[in-house]
Structures are given as structure tokens and as C-alpha cells.
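Colleague: turn this into a structure:
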Amino acid sequence: MGLPPGFLRDYNNDRSFDLMISRRYFPDPATEEENKNIGFGQHEDASCITFIFQDGIGGLEVLKDGHWIPAEPIDGSIVVNIGDVIQVLSNDKLKSATHRVVRKPGNRHSFVFFLNPHGDKWVEPLPEFTAEIDEAPRYRRFLYREYLELRARNKTHPPASVTHYAI
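Modeller: Okay, here's the model as predicted:
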């Protein structure tokens, strides 16, 4: 991905901020409108990287060029999303994936693992993506914990997005 070797090593010495969750989405046959069939609305993950293990039901969609594209489940596959931390570290060279979950017929079940930095780690564009290639940083430095607190307070995307730290 063009990132320096071992770049996450300093961000992930302590696994206590990583998170694995199991999610179940039940269909709602009474709602036909698209906006009422959203199991989990449009957002970007606050993590470095997110690994998603889907069942065969599907429902995960990714926003591309203004259109929602289904991430159809493929048996034995794992969906990997870039999160906000990688977007900042790469100075926007890699973008956090905007995605959502829509309700589909059947009971959807997924496991999601969020690889996160520890809360006391500073997040800022790496020199490999700024000073070393004569590009200005696009984000100011912030503590990861502060970013999580911002997202928890606002509960929306945006304003609770990494753009809050944009320069």
C-alpha cells in the first residue's frame, strides 16, 4: 500500500483498544423504503483497519463515485476496510471507506474486528507522505482518544469525522 515497513508497530503495542464485535441484523418486512431498511447508516470507521467476516446474506455496501455498491459475500473471504487513522497517517493517499449495512431477507450475522491504536497515541501524517515528498500535512496532530471522544459525543458522521482535524 506504499506505507513504510512496520509503520503500525508503534501504534499497536497495546491490544486493549482493539475491538471485535458480533452484529446481527434482522429483516424488517414491513418497510419497503430504502431509508428504513438501513441496518447501520453511512459511516467511516475510526480504526486503522477493519476486518469484516460476513455470512452469506450480505448487506454491506460501499460508497463509490456517489453510488452504493454491494460488497457481496464470497465464501471464505474477509472484507478489509481502511479506517480514518490510515487516512490521516497516509495524508489522504489512502481513504477511509464510506460504508453502510442494509437489511436483506434473512438474518444477517457478521463479525467485525477493528485494529486500533492505543488511546494515548498521537495520530498525524507520516513524514513519508509529507516532508519527505514536499507535501504539506492535511491534518493536525491529535490524540486517538480525543478522536474517539469526539465521535462518541456527536454520534454522527460528519461532523464526527477525521475532517475535524483537517488543516
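
Colleague: from here on, contacts and neighbour counts on C-alpha atoms
Modeller: OK.

Colleague: what residue is smack in the middle of this structure?
Modeller: What sits nearest the mean C-alpha location of the chain, by CA atoms, centre = their mean, is D45, with 2.3 Å.

Colleague: doesn't that one lie inside a helix?
Modeller: No: counting by DSSP: H, G, I helix; E, B strand; the rest coil, D45 falls outside a helix, being coil.

Colleague: apart from its chain neighbours, what residue comes closest to it?
Modeller: Nearest non-adjacent residue to D45, counting by CA to CA, 6 or more residues apart in numbering: G83, 4.9 Å away.

Colleague: hmm, the one you found is touching E44, no?
Modeller: Yes: counting by CA atoms under 8 Å, E44 is a contact partner of G83 at 6.6 Å.

Colleague: what sits in contact with each of the two?
Modeller: Listed as contacting both G83 and E44 by CA atoms under 8 Å, 6 or more residues apart in numbering are 96-97.

Colleague: run this one through as well so I can compare:
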Amino acid sequence: MASLDISSMQDVPENYIWYEDMDPPHSSANENDIIPVIDFQGLRRQEEEENIIEQIGSACKKWGFMQIINHGISEKLLENVSIQGRRLFSLPLEQKLKAKRAPDGVTGYGEARISPFFSKLMWSEGFTCVGSPVEDAKKLWPEDHQNFCEIIEEYEHAMKNLVKRMMSLIGRSLGLSTGDFMRRCRIQDDSYGKALQTGALQMNYYPPCPQPLRTMGLAPHTDSACLTLLYQGEVAGLQIQHRGEWVTVPVIPNALIVNIGDLMQILSNGRYKSRLHRAVANRSRSRLSIAYLWGPPPRDVIMPVPQLVDSKHPLLYKSLTWNEYLVAKSLHFDQALQLFSYNTSFSSDGNLSF
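Modeller: Sure, this is the predicted structure:
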């Protein structure tokens, strides 16, 4: 991990410069390229529910992304989790490094996991939490971590409930019964009421950048999980690749961004695709994004839902576990999905062939 404190930099070091010119293709100029916004208020009225499910299906097919409003997560909770995120990233670098993510670890402070696949560094820092944040929080605030932990755990609980709701709606948009799709996705509790699925909370912080057009906040990638719920706060920066262009996702107060991940592409047998996205830097304002990434239990077998395989939609992907997929992603990055495709094999030198 780079140990430079980019928050205090007046100039951009060479190893952070991605573009030599000052005008990279940052976003599309097509005013019609607007990510769908879906109002969940209508779910309270049965006559509007089917229309909302249709909107979700259309957004998943065309974009792999949507923004949702009136989703049930309170403005106060979104504000509180943002305050705690900024509190964390405002700590001195040496303090944040006390909770540094281990090389083979999942939780803690560090640079983006995709960094090893790129020759240049990204203008961001991150913090990952899976389950209770207490262990890492004690390293950051030995005497004052309780409020951080309480708010993070409250937010995680709210996200888990919203994920269940979203997955039910997505299943229905695919023409599947809620119960069957939820079982296929392993959205269930054990006999003691403990959730079996896995969720990770990922906070990313992007300090103001002296030369934002020459840097990259977070490089293009797809999410490995089934579903991501993202709160981007008050500053735009997320961009989606759509029809060969980068489209900026506008800020809508208190909205959440929902995006399809790689495992959902497998579950849907390619009906819904995981889309490339990235984050760009900002000259004058810092940006905090808070993502909740949901996946099935690590060792449960995932495969395309049988009802989504037919003569017009042949089986595209092999069975796998999330653990297997994460290992493949860590080795092959953007080729990981192809590794589990029936059109993919390994060549004699160990490389992927298509």
C-alpha cells in the first residue's frame, strides 16, 4: 500500500497520473443517458407494484444500475453513517494505518483491492467492514469507538433488510416466484434466526485533487457480489459505462444506487449483466461513498436459476461458490466471469482462452 497522505498534496505525484493530456473522455454528453430513478413509494399501493417491478427489470437489463428513492432508510441514518465515515478518514494517516488491512485479510483500512491490476495508483482510500467493526474501531479510537460501532451496525442491519426487499423484487422482475428465487440466492436465516448470507460495508474516500482530469479515483471494474447498495452522498463521481460512454450518476438527495454484480449475472443466466463503473476525482470537494455489497454464504453453490435456462437462453455459466469466484477475481480480475463460462477454457500455458 502507498503510504502517501494524498489529502495534503498540492501536486499530483507521477505514480498517480493516469492521463497525460488534460481532457480524457470523462463522461457522455448525451443528455438522454440518464440512469433510471425508481420511486419505492408506489410499493405501498398494490396497483403500482407491478409497474415498479417492470421498471426494475428494465433498469437491470439496460443499465445494470438504478437509483431508488423512498426506500425506507432514514435521512438521519444516512447522515450519521456519513459523519462516521468522514470522521474515520479525517484521522492522521499513521492512526488509520493501525487498522491496516492484512495482505490476506478482508477488513480494515487500505487502498482498493483492484490496485495490483493497475500500474498507476488511485486517488482514494478505503475501509472495509464485515460484521462487527469493533476490532478495527478499537485500533482507530481506543477510547472512543462505541458511537462509530453502533451506527455502522445499525446501517448494516438496515442494508440487510433492504437487500432482501430488492432481491425479492429483482426475482419477480425475472418472472420468478419470490420464495424460489430467495432460496436460490440463499437469502434465508438458520434455525436460530442468524442470517446465512454475507454482507460487506465498503467506505471509499476521495480527497480533493489538484488535477482531477489526470487522475483516477477508482479504476473501472465490476462488483463481484450479487448486489450492491451505494450511498454517494452530496458529491457526484460515480460513472457507469453505457453504450461505450462514461455516464455520471447525478446526486439525488438521500437516494441509493443499486447495481447488479457478477454473481447476479450468473444467477440470471446473463439476463441481467454486471456493468463496468468507476469513480473520478474532484478538484474542490472531497467525496465519500458507502457501499453495501451482498453475497451468498461463501461455500454455498451458486448456479443459473433453472427456470431461466431454455432453448432461447442456453446455460451460460458453470456452478461455483462465492469463495471460488473471489479467488478467480483476485487472479484474473475482469476475466473472472469468462473463467466460469461454458465458452472458456485454459490454454496449456495456464492463461485463459476464449
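
Colleague: from I82 of structure 1, how far off is the residue nearest to the centre of structure 1?
Modeller: Relative to I82 of structure 1, D45 of structure 1 is positioned 8 Å away (CA to CA, to the nearest Å).

Colleague: what touches both of those two?
Modeller: Jointly contacting D45 of structure 1 and I82 under the rule CA under 8 Å, 6+ apart are 96-97.

Colleague: which parts of structure 1 are helices?
Modeller: Applying DSSP state H to structure 1 gives helices spanning 84-89, 144-154.

Colleague: how about the ones you listed, which one is nearest P70 of structure 1?
Modeller: Nearest of these to P70 of structure 1, taken as CA to CA: helix 84-89 at 21.2 Å.

Colleague: so the closest one matches what in structure 2?
Modeller: The aligned range for helix 84-89 of structure 1 in structure 2 is 262-267, by TM-score structural alignment.

Colleague: what sits up against the matching stretch?
Modeller: 185, 222-227, 271-274, 295, 302-305, 316-317, 322, 337.

Colleague: tell me which residue of structure 2 lines up with Y147 of structure 1.
Modeller: Superposed on structure 2 with TM-score structural alignment, Y147 of structure 1 falls opposite Y325.

Colleague: any idea what T228 of structure 2 aligns with in structure 1?
Modeller: Correspondence of T228 of structure 2 to structure 1, assessed by TM-score structural alignment: T50.

Colleague: what about that match, how many neighbours?
Modeller: Residues lying near T50 of structure 1 (other CA atoms under 10 Å) number 23.

Colleague: can you tell me the closest non-neighbouring residue to L77 of structure 2?
Modeller: Spatial nearest neighbour of L77 of structure 2, excluding adjacent residues (CA to CA, 6+ apart): Y155 at 7.0 Å.

Colleague: which stretch of helix or strand covers the one you found?
Modeller: Using DSSP states H and E, Y155 of structure 2 maps to helix 146-173.

Colleague: what comes up buried for that helix?
Modeller: Neighbour counts over helix 146-173 of structure 2 (16 or more other CA atoms under 10 Å) mark 148-149, 151-153, 155-156, 159-160, 162-163, 166-173 as buried.

Colleague: still on that earlier bit, quick one: contacts for the match of T228 of structure 2?
Modeller: Residues counted as contacts of T50 of structure 1 (CA under 8 Å, 6+ apart) are 79-83, 112-115.

Colleague: separation between it and I78 of structure 1?
Modeller: T50 of structure 1 is 10 Å from I78 of structure 1, by CA to CA.
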